[in-house]
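S.K.: coords below, sequence missing:
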């Protein structure tokens, strides 16, 4: 019996733990089912690590740290460049794998491969530029020397929504800086990370530098690592709730910590906005990854003069998007990650409607298999509704009308989150003024997508701290040493 392309790509993925450069089974007999959210069917199973497996992964990272830190930066750069070339050549394979385990349409998955690969190329170029400084003491009598050194063994916990890009965004700067790693990928989407680990080994990454453990009991496996004095850094992308717990757990060892946490992105449309551009930006900011992104626009604030036209046009675009299995040609919106995610989105919409909200398009699950929910626009959403106060991971756009710039900024900033905001206006002065006043780490000004490997990604307030990407990204994996020369 012949196999389909989907079956073929799944069969090529290693299903064990990657520790010390070798693939092996976990100690538990139990294995983790990896489900296709478009069908609800199990794609394959992977190893389920226990605490001993996790500790052995850290052992391997610690054993490799000294020699990897001594490796010339140019050699580290060449590993990343080879990985970039390999990933680019296998873009279709990785894209299909992501679509199968996460659900995003193939076109978006291909975009993620391009985006994810760019971190490998960017940090391959940053590795040789790691440097310190030499200067005379301003008061005379001595000299100042600073150098940079890798932080050391790092625990990386990655999310399910961008299985490749969230891996490369962490792994690439760590490799460039000379840090070894233990990666714990999301239980729902581990296949892409396992395949990427195999690729990094093929690119020449030495044994033990990158270790990957899949587990269904993340807390039990990572807690001993966070308490181990040999671990020197934790980087996490995920919910603020979990991030707070990890920050607390890292305090005893005073770990270097990077947190990319939740968002509740406001999207502001002013009366003078180019509405064609604003609608396209709204579609991109809301529907990327089916709305399952921390950067997704979550609250739409539209000035009264253009509110009716913008809302009508946005609702029309949302209502005409093609919902379906991401592997099917023409699909624009894939499934949510699982049944719980779809139920949560549906509950939030239903609550808003009961409180007076009006659904202009969507508002219900789609199909009888998989976890699909229709792209939805809701108006007249009351201020206390969860659609406005919490991050909604799904294809739902609540629209609220405002009158003044000050009102818009007050509404936009009235949240504990501060990852990203979007603003559309033709007035340059207003655009810059608003961008400066928004309490976020990133702003899309007349742009619905801002993610770029060459730019620092990260938030403020409860959206975390630290930056990934850009010149700033590698600094998260480096320590500064000062030498005073008499």
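M.R.: Right, received. Where do you want to start? This one's a predicted model, so the numbers in the text were calculated from it and none came from an experiment. Numbering: from 1, shown residues only.

S.K.: use CA for all of it now, contacts and neighbours both
M.R.: OK.

S.K.: does the residue lying farthest from the centre of the chain belong to a helix, a strand or coil?
M.R.: Of all residues in the chain, residue 141 has its C-alpha farthest from the mean position, at 48.7 Å, by Cα atoms, centre = their mean. At residue 141 the chain is in coil, as set by DSSP: H, G, I helix; E, B strand; the rest coil.

S.K.: burial check on the residue nearest to it when sequence neighbours are not counted, number of neighbours?
M.R.: Spatial nearest neighbour of residue 141, chain neighbours left out: residue 486 (6.9 Å); criterion: Cα to Cα, 6 or more residues apart in numbering. Neighbourhood size, residue 486 [other Cα atoms under 10 Å]: 8.

S.K.: adding another structure so you can compare the two:
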């Protein structure tokens, strides 16, 4: 079989699991106004599919469905909700290769990364299947003894989820799974660049028996036209958004009018800090993994590399060698480790940051140039000798670019890292456990990886501080975002 034939076969299998219509109230339907949206493959520029593009009428219909299904779903036994989520987990794994190829096709990530996302994304369905049956209140006597204090947990109500393009499966399951476990109904608006995976997930949820109206999926080319009327509707009680800080601020302002519960997972600018006492081989390998996961297009990806002066040259040389040797190409091809960026605009943004850094005094150690040919590819790039005040160190790069700068003292690098307005993730490499504890208490981030490149886990809370957002996703904390606490004061039964 030729490579061309293999690509065609893999593409056909992947696209077969992804509907092209809106999913509203348990039915697949075209947009009310007939609008459509083309989905392109960033590796080739070819159109993969043409799907329905929702408008305001479709958004209202989706919320109508979620509001109508609200009470029945909230009263559905927790065990039933749990078993539906578990069945969805198993079905996603059964279709794992198709989901992985679908994400590679619409987003560009190599199949190895896409398969890892299937495992990670599906795990939220399993984790919250287990959490669904562990929603508890409490019972206690008041300090004065005249009351019994009873708390009841109940679902917040219909939710709107706005997900990004970079992890199309995991960002959907990370929101949908805890919401369904808690008894909430949802409307999902996936990113316009990568909606096929969300539509495929909706089909899985439909197939395992999630009732009509509980999950509704409305991809659109006109985000504001869909989300604005929903945010203004009093039936909506929760917004969860993953995306840029700028858009998050705007959504928070809009949500204030309706006093919505909000969860915001916003921008990051993760520092990767290496001390002279670190295992340098491990630090370099972890730097490659956390920088190049998803081609650098991850909010928790290492963004700037701060290396203590005594090892900065050795670290830079080894990182340059590793990144410069990574195979680049179509993510469907065997052995490829670097696929295209999601769009031409994304590549242009990354290239501008690199050129600005070079103008500020950085040296290109490898990469740093837009390649010829089709697809929005950008080579893995190491920028050496980056001045401490270079703008690239404080910007979210969202691409395969590693700017390396040096530092001398712990206080210096802490001050530099904490100067950022965002604080999602950080990475620390050191052999000093006392230093680890100091950084855990002083580095202003919501996630800290210590001598490790991968810290996201369905069982752990994910979220940031400062302008990186509000709330947490994952872990026991994640389901709290979808529950209200009601207090009942009971007269002392012994009075």
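M.R.: It's in. The shown structure was predicted, so the numbers you read here are calculated from the model rather than taken from an experiment.

S.K.: TM-score for these two?
M.R.: The TM-score (TM-score structural alignment, normalised by the length of the first structure) is 0.99; 486 aligned residues with a Cα RMSD of 1.1 Å.

S.K.: and the residue nearest to residue 141 of the first structure, what does it touch?
M.R.: 141-143 (Cα atoms under 8 Å, 6 or more residues apart in numbering).

S.K.: cool, residue 221 of the first structure as well?
M.R.: 49-52, 54, 215.

S.K.: that one - that's part of a strand, no?
M.R.: No. Counting by three-state DSSP, one finds residue 221 of the first structure to be helix, located in no strand.

S.K.: what does it align to in the second structure?
M.R.: Using TM-score structural alignment as the criterion, the counterpart of residue 221 of the first structure in the second structure is residue 226.

S.K.: excluding sequence neighbours, find me the nearest residue to the residue positioned nearest the centre of the second structure.
M.R.: The centroid of the second structure falls nearest to residue 171 when counting by Cα atoms, centre = their mean (4.5 Å). What sits nearest to residue 171 of the second structure in space, not counting adjacent residues and going by Cα to Cα, 6+ apart, is residue 163, at 6.0 Å.

S.K.: isn't the one you found up against residue 242?
M.R.: Yes. Assessed by Cα atoms under 8 Å, residue 163 of the second structure is found in contact with residue 242 at 5.4 Å.

S.K.: which of the two has more neighbours?
M.R.: Neighbour count, other Cα under 10 Å: between residue 163 of the second structure and residue 242, residue 163 has more, with 27 against 22.

S.K.: residues contacting that one?
M.R.: Counted by Cα under 8 Å, 6+ apart, residue 163 of the second structure has contacts 171-172, 188-191, 241-243.

S.K.: which of these fall in strands?
M.R.: 188-189, 241-242 (DSSP state E).

S.K.: ok, of those, which one's closest to residue 423 of the second structure?
M.R.: Of all these, residue 423 of the second structure sits closest to residue 242, with 14.6 Å by Cα to Cα.

S.K.: how about the strands in the stretch 351-486 of the first structure?
M.R.: Ranges of strands within the stretch 351-486 of the first structure are 358-361, 365-366, 372-373, 376-379, 396-402, 417-418, 420-424, 442-445, 460-461, 464-465, 478-485, based on DSSP state E, counting those that start in this stretch.

S.K.: swap in the stretch 101-250 of the second structure?
M.R.: For the stretch 101-250 of the second structure, strands defined by DSSP E, counting those that start in this stretch occupy the ranges 138-141, 147-155, 159-162, 186-189, 215-217, 238-242.

S.K.: got TSV for the ones you listed, with distance to residue 95 of the second structure too?
M.R.: Listed next are the strands of the stretch 101-250 of the second structure as TSV, based on distance: least, Cα to Cα, whole Å:
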stretch	distance to residue 95 of the second structure
strand 138-141	41
strand 147-155	30
strand 159-162	24
strand 186-189	21
strand 215-217	20
strand 238-242	25
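
S.K.: residue 93 of the second structure: which of the ones you listed is closest?
M.R.: Nearest of these (Cα to Cα): strand 215-217, 19.9 Å.

S.K.: who's in contact with the counterpart of residue 139 of the second structure in the first structure?
M.R.: By TM-score structural alignment, residue 139 of the second structure lines up with residue 134 in the first structure. Residue 134 of the first structure sits next to 143-146 when contact means Cα under 8 Å, 6+ apart.

S.K.: ranges for the helices of the stretch 51-200 of the second structure?
M.R.: 56-75, 78-94, 96-107, 111-131, 170-182, 196-208 (DSSP state H, counting those that start in this stretch).

S.K.: nearest to residue 274 of the second structure, out of those?
M.R.: Between residue 274 of the second structure and the helices of the stretch 51-200 of the second structure, the tightest spacing by Cα to Cα is seen for helix 111-131, at 25.2 Å.

S.K.: the inter-axis angle of that closest one versus helix 96-107?
M.R.: 120 degrees (axes from the mean of the first three to the mean of the last three Cα atoms, to 10 degrees).

S.K.: mean per-residue distance, helix 111-131 of the second structure versus the first structure.
M.R.: Once fitted to the first structure, helix 111-131 of the second structure is off its aligned match by 0.4 Å on average (mean Cα distance after the TM-score superposition for the first structure).

S.K.: quick one: that helix to helix 170-182, angle?
M.R.: 10 degrees.

S.K.: done for today, thanks.
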